[in-house]
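Asker: structure for this input, please:
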Amino acid sequence: MAEASAPSAQKRGNIFKTLELDTRLLGMIGAFIVVCIVFNVLTDGRFLTPRNIFNLTIQTVSVAIMATGMVFVIVTRHIDLSVGSLLATCSAMMAITQTQLLPNMGLDFGHPLIAPVAIVVGLLTGAVIGAFQGWLIGYLTIPAFIVTLGGLLVWRNVAWYLTTGQTIGPLDETYQLFGGIGGTLGVTGSWVLGLIAVIAACIGIWNARRARIAYDFPVKPMWAEGVLMVIAAVLILGFVAVLNAYEVPSRVLARAFEARGETMPEGYTEGYGVPYSVLLLIAVAIVMTIVANRTRLGRYIFATGGNPDAAELSGINTRLLTVKVFAIMGVLCALAGMVASARLSFHSNDIGTLDELRVIAAAVIGGTALSGGMGTIYGAILGALIMQSLQSGMAMVGVDAPFQNIVVGAVLVVAVLVDIIYRKRTGGK
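Answerer: Here you go, the predicted model:
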């Protein structure tokens, strides 16, 4: 039996090698599938319904956005414990701008400029605070752990003072579109997006092959490229199909028809489709991936994380680089704050609480090395999805919130242990 199974195992290994699939990524996908199956069984099939997957997706967005920035922070051998509190401060600034500052300046509630101006204020707030923390770390050489630990306390309470401890809302209707369920592409728009994404994925795979040929690098056989294209198409269109399958409640549709002075046809249904917040996450992921892989800033970030002394000797301004990395983190915290408050339709004092734990855990589970120099954007997003799946599944099963945090903390420790073992066995690759 052992002799018979050895060739099949070798064959599977050769297939994975031919397709050049990342074993770490496959492991994370496998873990995610196991989590989904277990909770689907425990919830009698309620976990893998279109409705729950839709909610799981929009709940993941804010943490995933910040996790992409945390990759850069950890890669440069720093840490940011203030992201949840910074999110709260940015959210408070955007809420105050919408409900107090702009109305006092003559812009009535519902004015088309309210949402854009509020978002710009939030982004500037995040960038300034992030750059300030980066300056303390880079130029005054205060350890990032201390600076951001202080930021965790400072910015959480700054947010409280900005709102005098009150819940601020309701927020602007246009602003709320970024929350998820209130703003989606609809079925047709989602299918169009899915087809565009499939075409873009296939072009990307083909261009990568051409680039390898141009530089005389070894390439995969054509059948392997075709398999990757098919896998990408199935995943993208399957995701769109699931989100489209979540139907808008009939009472909501009826009110929409009534508002237009029309009568809803009998048996009429409509799916939600892809939320705008997911589009924002996709845009952030694309931009951050391009920065990481295609720009000088990205090369400097990974070079500094790999060997800070060598990077500085080679002429990289590591101090200014630190400021830039934390400024990027601040901007992403503002975007996450926008998504989180828009989803709630108001700003609350506890918004972003414990997000620093979730964000760091997502980055580490996604393969970002705490020793610096290694990390991927897609890995951090998948890590965020795994973390949110754990919490959502435990909530559906009826697990108390304190025990949920115990599980999250334990998973973080196990993820670091697995990362250490994996890197030892693969020679640090």
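
Asker: only C-alpha atoms for contact and neighbour calcs from this point on.
Answerer: OK.

Asker: host element of the residue nearest to the spatial centre of the chain?
Answerer: Closest to where the C-alpha atoms of the chain average out (CA atoms, centre = their mean) is A64, at 1.7 Å. Secondary structure assignment for A64, by DSSP states H and E: helix 50-75.

Asker: please provide the structure for the following sequence as well, for comparison with the first:
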Amino acid sequence: MTETTHQPQAQDKAEGAIARFLRATELDPRLIGMVGALLLIWVGFHLYGALVLGDGSFLTPRNLWNLSVQTASIGIMATGMVLVIITRNIDLSVGSIVGVTGMYMGLLQVEWLPQYVGLGHPMIWIVTVAFGIIMGALIGALQGGMIAYLSIPSFIVTLGGLLVWRGVAFLASSGRTISPVDSTFALIGGGPYGSIGATGSWIIAAIASAGVIWLVLNGRKNRRLHGFPLRPVWAEWFMGLLGCSIIVIATLIVNSYPWPKGILKDYYATLGQDVPEGVFIAHGYAYPVILLAVVAILMTILMTRTRFGRYVFAIGGNPEAAALSGINTRAMTVKIFALMGGLAGLAGVIASARLNSATNALGDLDELYVIASAVVGGTSLAGGVGTIYGAIIGALVLVSLQTGMVLIGFGDGSYRKIVIGAALVLAVYLDIIYRKRIK
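Answerer: The predicted structure follows:
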């Protein structure tokens, strides 16, 4: 079998250099647009702070590290919302699921389990995390079952869930704040102790870079095996170097953010030592960010490499045809909403651990940001179109907007809501234009 690569044709010559580059590398123009918008937001906020306020603090290791942690819980839920929206459904209850799972996890580890195993038992955080994820999945499955088997629109079921689960969370604690959570559980929320440090970060970077190289080589091997046209060698090199460069740059940033002086003092006090002169301990990647990366990889594999993912896109493209082809669309709906609920439970773990408490405000309005992240990231409300990486970039865009407005002095939540709402409407409008152009 002969190998074929993309050769310049007359049509290619008529195209511009950018079009030929995109064709060779197979980069998604919408992805490039989202990344460009993200970089524009970052640079804009930083320059505004530097030139107008005299303090360009956005593009600093400290802020970018915090930005990654703040994105984690929203990004994790956005990966599940992609599946929900692709199948022409919606889930308005995810914020309330975060709240109710977070509240019950707080009660479990603060008031219930210590009665039987004692405070600080090493199994407390494991049981609590498993409980939160399973509880979220069961709530999602219940809502999915009502949508699939009772034919109640997902908008109505999850709107009811938004109210019901928020009320259940309030009643469970009688309006109290449950704190502090288990010390090991709290590490999952990030912070100086909830990070893996410089050495661990470079180990992860090396593994991730090796994974990028393997993906490029394996992808070329599979194309050759199945007789598909091969990308130019330079394009393969470019994609590999691009992926590895992003990983290295991200690692350099997180390793450039040192522990605060107060944390250093407390840390060395526990060792019975004074803080050494000029000591530098890097945060490295925070646990929430690592969880987000793991979820993103697993969800991408689920969507692109499994029968389940093919069924999701088939249902989103044409639900009636999918049912006639033998796909059990009802069971798939239950599974998708159960997965969404489980991811919301995991987000509840991160959110409550980060606050070191379970409050009645936990997850408030998260449904807005999760849906907006998926849509801004290119998931079409018409169904059938969406990507995991797009949703995560969308979450990063929205969190960047919120953080940037706080840094430049627009800390009022009203301004943030206006901007997020406008971004959501603009994203839907751009999606409509894009769909018209590709038809």
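
Asker: residue in the second structure paired with the residue nearest to the centre of the first structure?
Answerer: In the second structure, the residue matched to A64 of the first structure (TM-score structural alignment) is G75.

Asker: correct me, but its match touches V294?
Answerer: No. With contact defined as CA atoms under 8 Å, G75 of the second structure does not reach V294; the gap is 11.6 Å.

Asker: quick one: the host helix or strand of L390 of the first structure to helix 50-75, angle?
Answerer: Taking DSSP H and E as the criterion, L390 of the first structure maps to helix 377-397. Per axes from the mean of the first three to the mean of the last three CA atoms, to 10 degrees, the angle that helix 377-397 of the first structure makes with helix 50-75 is 130 degrees.

Asker: can you check which part of the second structure helix 377-397 of the first structure sits on?
Answerer: Aligned by TM-score structural alignment, helix 377-397 of the first structure falls on residues 388-408 of the second structure.

Asker: follow-up on the earlier one: contact partners for the residue nearest to the centre of the first structure?
Answerer: 281, 359, 362, 380-381, 384-385 (CA atoms under 8 Å, 6 or more residues apart in numbering).

Asker: quick one on the thing from earlier: could you identify the helix or strand that succeeds the helix holding A64 of the first structure?
Answerer: Per DSSP H and E, the first helix or strand lying C-terminal to helix 50-75 of the first structure is helix 83-96.

Asker: what does that following helix correspond to over in the second structure?
Answerer: Taking TM-score structural alignment, helix 83-96 of the first structure hits residues 94-107 over in the second structure.

Asker: mean deviation of that stretch from the first structure?
Answerer: Mean deviation of stretch 94-107 of the second structure relative to the first structure after superposition (mean CA distance after the TM-score superposition for the first structure): 0.6 Å.

Asker: roughly how far is that stretch from the heart of the chain?
Answerer: Centroid separation for stretch 94-107 of the second structure versus its chain: 18 Å, with CA atoms, centre = their mean, to the nearest Å.

Asker: quick one: G120 of the second structure is in a strand?
Answerer: No. Membership of G120 of the second structure in a strand is not supported by DSSP: H, G, I helix; E, B strand; the rest coil, which gives coil.

Asker: which residue in the first structure aligns with it?
Answerer: Structural alignment (TM-score structural alignment) places G120 of the second structure against G110 in the first structure.

Asker: residues near the closest residue to that match other than its chain neighbours, how many?
Answerer: Nearest residue to G110 of the first structure, sequence neighbours excluded (CA to CA, 6 or more residues apart in numbering): D172, at 6.2 Å. Using other CA atoms under 10 Å, D172 of the first structure has 21 neighbouring residues.

Asker: D172 of the first structure and S277 of the first structure, how far apart?
Answerer: For D172 of the first structure, the distance to S277 of the first structure (CA to CA, to the nearest Å) stands at 16 Å.

Asker: contact partners for the aligned partner of S190 of the first structure in the second structure?
Answerer: Alignment note (TM-score structural alignment): S190 of the first structure maps to S201 of the second structure. Applying CA under 8 Å, 6+ apart, we find S201 of the second structure in contact with 251, 255, 284-285.

Asker: 7 Å instead, please
Answerer: Going by CA atoms under 7 Å, 6 or more residues apart in numbering, S201 of the second structure touches 251, 284-285.

Asker: cool, and A232 of the first structure?
Answerer: 198, 201.
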